[in-house]
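In: What would the 3D arrangement of this be:
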Amino acid sequence: MKRFITGLILAALLATGTAAAGKYAADTVSTFAQQKNQEKALLVQERIQETVTLLESLSTDPYIRSQKNSYQEKAALLTDKNQNENLGYMMLRILDAEINIYREDIGLASNLASRDYMQKLYTTGKTQVTDAFLAGADGKTINYTVAVAIMENSQAAGALMAAIYGDEIDGYLTDERSANVLVGSQLQYMGGVSKEQFGLAVAQVLENERNTTRPAENILVDLNEHKSGSFWSLGSHIQYVAYTPVEGTNWSVMTEVRVLPIVRNILIIYGCGAAVLLVSGILLLRPKKNRQEKTRPR
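Out: Next up, the predicted model:
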């Protein structure tokens, strides 16, 4: 009877330890992923807000607003500011009332009236932050554009724009213990991914995920409505995924954390504890040898 009770106690301890270790491991992974997700989203948000603040300040600068200075001269001022102050933008440009964009070397460069975000900017006067797109001399450089209107009498009389390198945004997303992806307004991969994955639809990625703890359509609704959320993915690797919107944009950051690298130490401690219980159980439950020799009849 004593062996039976001892066995039950050991089994209860093992079950309790397993449950506690499992909960602690799950809490550790989810907390780490959510903290990392918030951290990465904030880094991207701060860069966008920094850019908006700069452009808004420049839009009220007397030199920029003065009609005595040519647009080419204003473009030269912006380029010098970008370079001399190490602002790090791919370009810092000015546009006129007809949505013509200017450069310091050639003056009038092109017209951006066909761009949807420029039409919205000049129509509403509201700051625009674009999804990532390919630009540059080679047409292969990923960048994000922020544009602010130069207002006169409640009308957009011009604009200022800054292009942020895709590599810079990727740098904010890089992390050794998590995979972080910037998702665009069309729910597509933009930053933190390879060139092959650029533009990949989140819906397509979720279709390939096996045994997620939330339906894919619910996750897509959250992203589309700029809500935070999370789920477990039980595919080839068990991982936890958290996502949160980037304020001031139509973007979200998704963070994927693989469970095993995070909980390895927890598993080691649990394994040692379980081993101690098993050894103790073997020692306590094994039959005792009769240490008293029976008296043999002479």
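
In: Every contact and neighbour count from this point should use C-alpha atoms.
Out: OK.

In: now for the helix or strand where residue 24 lies, which elements pack on it?
Out: Assigned by DSSP states H and E, residue 24 belongs to helix 2-59. Contacts defined by 3 or more Cα pairs under 8 Å, 6 or more residues apart in numbering; DSSP states H and E place helix 2-59 against strand 141-152, strand 155-165, helix 166-173, strand 238-245, strand 252-258, helix 259-285.

In: Which residues in the next helix or strand after it does the neighbour count mark as buried?
Out: Downstream of helix 2-59, the first helix or strand assigned by DSSP H and E is helix 62-65. Neighbour counts over helix 62-65 (16 or more other Cα atoms under 10 Å) mark 64, 65 as buried.

In: contact partners of stretch 105-115?
Out: 71, 72, 75, 76, 98, 99, 100, 101, 102, 103, 118, 119 (Cα atoms under 8 Å, 6 or more residues apart in numbering).

In: End to end on that stretch, go ahead and measure it.
Out: 23 Å (Cα to Cα, to the nearest Å).

In: Buried residues, it. List them.
Out: Neighbour count says stretch 105-115 has 107, 108 buried, by 16+ other Cα under 10 Å.

In: Tell me how far it lies from the chain's centre.
Out: Here the centre of stretch 105-115 is set off from its chain's centre by 33 Å, with Cα atoms, centre = their mean, to the nearest Å.

In: And for stretch 253-272?
Out: Per Cα atoms, centre = their mean, the centroid offset for stretch 253-272 relative to its chain is 20 Å.

In: again, but for stretch 257-274
Out: With Cα atoms, centre = their mean, you get 25 Å for stretch 257-274.

In: next up, for comparison:
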Amino acid sequence: MKRTGRKKISRICCLAASAFFIIVPCTGVAGYCSMAARTSCLSAHGQIRNNLESTLKLLEMISGEPWMMPEDIPYQEKAGRLDQYNEIWGYQMIRAVDTYGGVYRADKEEAVSNLNSREYIQTLWVTNEPQITDVFLAGADGTTLNYTVAFAVGGDAKNNGAVFAAIYDSDVRAVLASQPVHTVLLGKNQQCMSGNDESLLGTTLESRLKGKKILGESLEEALLRVKNEESGTIWYFEGIVPTCYAFQNIGLDSGWTVLSSASYTDVAGELMPAIVFSGIGAILSLTAFILLCRQDDQEDSEIPGK
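Out: A predicted model of the protein is given here:
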């Protein structure tokens, strides 16, 4: 009886060891996926937010300068002074905008373009609140992507005009591409604005998650969390592969969100030694369990009457 009891305990131990070698690595990989996605998301978020915040502060300072008022100096001269800010602070385009939406350069006396038809300028005229646009095609070459940050001069854009700065998408894309896992920047409608995968540009988070098995919540709940919460994670299955999205809202009334993704297959290479060790442990434990069961069956068959 004692021998039978010991064998039963041995079989239970083998099963427990097998479960340990299977469950622990799975939860460990999940934790590593979450950590990798969160780390990349936070890194990109910090750099993009700092860039945007410093741009807002610079424009706020410029908008309060007396020479930015319409009656102070000609707009061509304003543009010349703004070029100095471009050189000092490393911007390629800080421009003055008159009350009619005209944009000026230092080498032209007349406005070189007009922004009055742009939605963000119309909003600025009405609200006098800083405006931050989503990415848009801005260059004459048809390929340059920019974000625009605009500020009301003297707190009254309609009567004093505005000043704006362009943030180039190439700078944003460089930040996103430098992250260890795939990271993109979402816009106000949760559409992909920037990343190193051009095929995703313009696609929405909803379209990427639609039809996927999302863990613990519905698609609508996940989208609302990304919109309303400062940060968080979403787990879903990409086919049969568990995948983690980490998101972090940029804030500053931008409507931008950094989104990073890491799947089990993404991190498998880095965790391969642990996965192999766990796999071998699980196989050995199951093998021991099977051998113990067979040994018991053989012993039972040798007992008369069984």
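
In: hang on, the earlier thing: kindly indicate which of the contacts of stretch 105-115 of structure 1 lies nearest residue 27 of structure 1.
Out: residue 118 (45.2 Å; Cα to Cα).

In: how about the closest one, what's its partner in structure 2?
Out: Taking TM-score structural alignment, residue 118 of structure 1 has residue 121 as its aligned residue in structure 2.

In: and if you look at residue 251 of structure 1?
Out: Residue 251 of structure 1 maps onto residue 256 in structure 2, by TM-score structural alignment.

In: give me the number of residues near that match?
Out: When neighbours are counted by other Cα atoms under 10 Å, residue 256 of structure 2 registers 27.

In: Let's see which of the contacts of stretch 105-115 of structure 1 end up in helices.
Out: 71, 72, 75, 76, 118, 119 (DSSP state H).

In: Pull the most distant pair out of those residues.
Out: Most distant of these, by Cα to Cα, are 76 and 119, 24.9 Å apart.

In: So for the two, which sits in the more crowded spot?
Out: Under the criterion of other Cα under 10 Å, the comparison of residue 76 of structure 1 against residue 119 puts residue 76 first, with 20 against 14.

In: Can you tell me which helices and strands the helix or strand containing residue 207 of structure 1 packs against?
Out: Taking DSSP H and E as the definition, residue 207 of structure 1 sits inside helix 202-208. In terms of contacts (3+ Cα pairs under 8 Å, 6+ apart), helix 202-208 of structure 1 is packed against helix 216-224.

In: who does whichever helix or strand comes after the helix it packs on touch, helix- and strand-wise?
Out: As assigned by DSSP H and E, the chain's next helix or strand after helix 216-224 of structure 1 is strand 229-234. With contacts defined as 3+ Cα pairs under 8 Å, 6+ apart, strand 229-234 of structure 1 has these neighbours: strand 238-245.

In: who touches the strand it packs on?
Out: Against strand 238-245 of structure 1 from outside (Cα under 8 Å, 6+ apart): 29-30, 33-34, 37-38, 41, 223, 226-233, 251-260.

In: Check stretch 195-208 of structure 2 too.
Out: 173, 176-177, 183-185, 189-194, 219, 223.

In: Mind doing that once more with 7 Å?
Out: 173, 176, 177, 183, 184, 185, 190, 191, 192, 193, 194 (Cα atoms under 7 Å, 6 or more residues apart in numbering).

In: residues contacting residue 97 of structure 2?
Out: Here residue 97 of structure 2 is in contact with 103, 104, 161, 162, 163 (Cα under 7 Å, 6+ apart).

In: The fourth one and residue 208 of structure 2, how far apart?
Out: It stands for residue 162 of structure 2. Counting by Cα to Cα, the gap from residue 162 of structure 2 to residue 208 of structure 2 is 38 Å.

In: what does the last one give?
Out: Here the criterion is Cα to Cα. By it, residue 163 of structure 2 lies 37 Å from residue 208 of structure 2.

In: excluding its backbone neighbours, what's nearest the match of residue 118 of structure 1?
Out: Computed as Cα to Cα, 6 or more residues apart in numbering, the closest residue to residue 121 of structure 2 that is not its neighbour in sequence is residue 115, at 6.7 Å.

In: Please identify the helix or strand for residue 273 of structure 2.
Out: Going by DSSP H and E, residue 273 of structure 2 is part of helix 272-302.

In: helices and strands around that helix, which ones?
Out: helix 2-63 (3 or more Cα pairs under 7 Å, 6 or more residues apart in numbering; DSSP states H and E).

In: and the helix it packs on with strand 162-168, angle?
Out: Helix 2-63 of structure 2 and strand 162-168 meet at an angle of 140 degrees, taking axes from the mean of the first three to the mean of the last three Cα atoms, to 10 degrees as the criterion.

In: chain center to helix 2-63 of structure 2: distance?
Out: Counting by Cα atoms, centre = their mean, helix 2-63 of structure 2 comes out at 17 Å from the chain centroid.

In: likewise stretch 191-199 of structure 1?
Out: 13 Å.

In: Can you find the partner of residue 204 of structure 1 in structure 2?
Out: Match for residue 204 of structure 1 (TM-score structural alignment): residue 207.

In: Please report the distance of its match from residue 219 of structure 2.
Out: 10 Å.

In: The two: which is more packed in?
Out: The neighbour comparison of residue 207 of structure 2 against residue 219 (other Cα under 10 Å) goes to residue 219, with 19 against 11.

In: Setting aside sequence neighbours, what's the nearest residue to the residue opposite that one in structure 1 once aligned?
Out: Here residue 219 of structure 2 is matched to residue 216 in structure 1, going by TM-score structural alignment. Sequence neighbours aside, residue 206 is the residue nearest to residue 216 of structure 1 in space, at 6.1 Å (criterion: Cα to Cα, 6+ apart).
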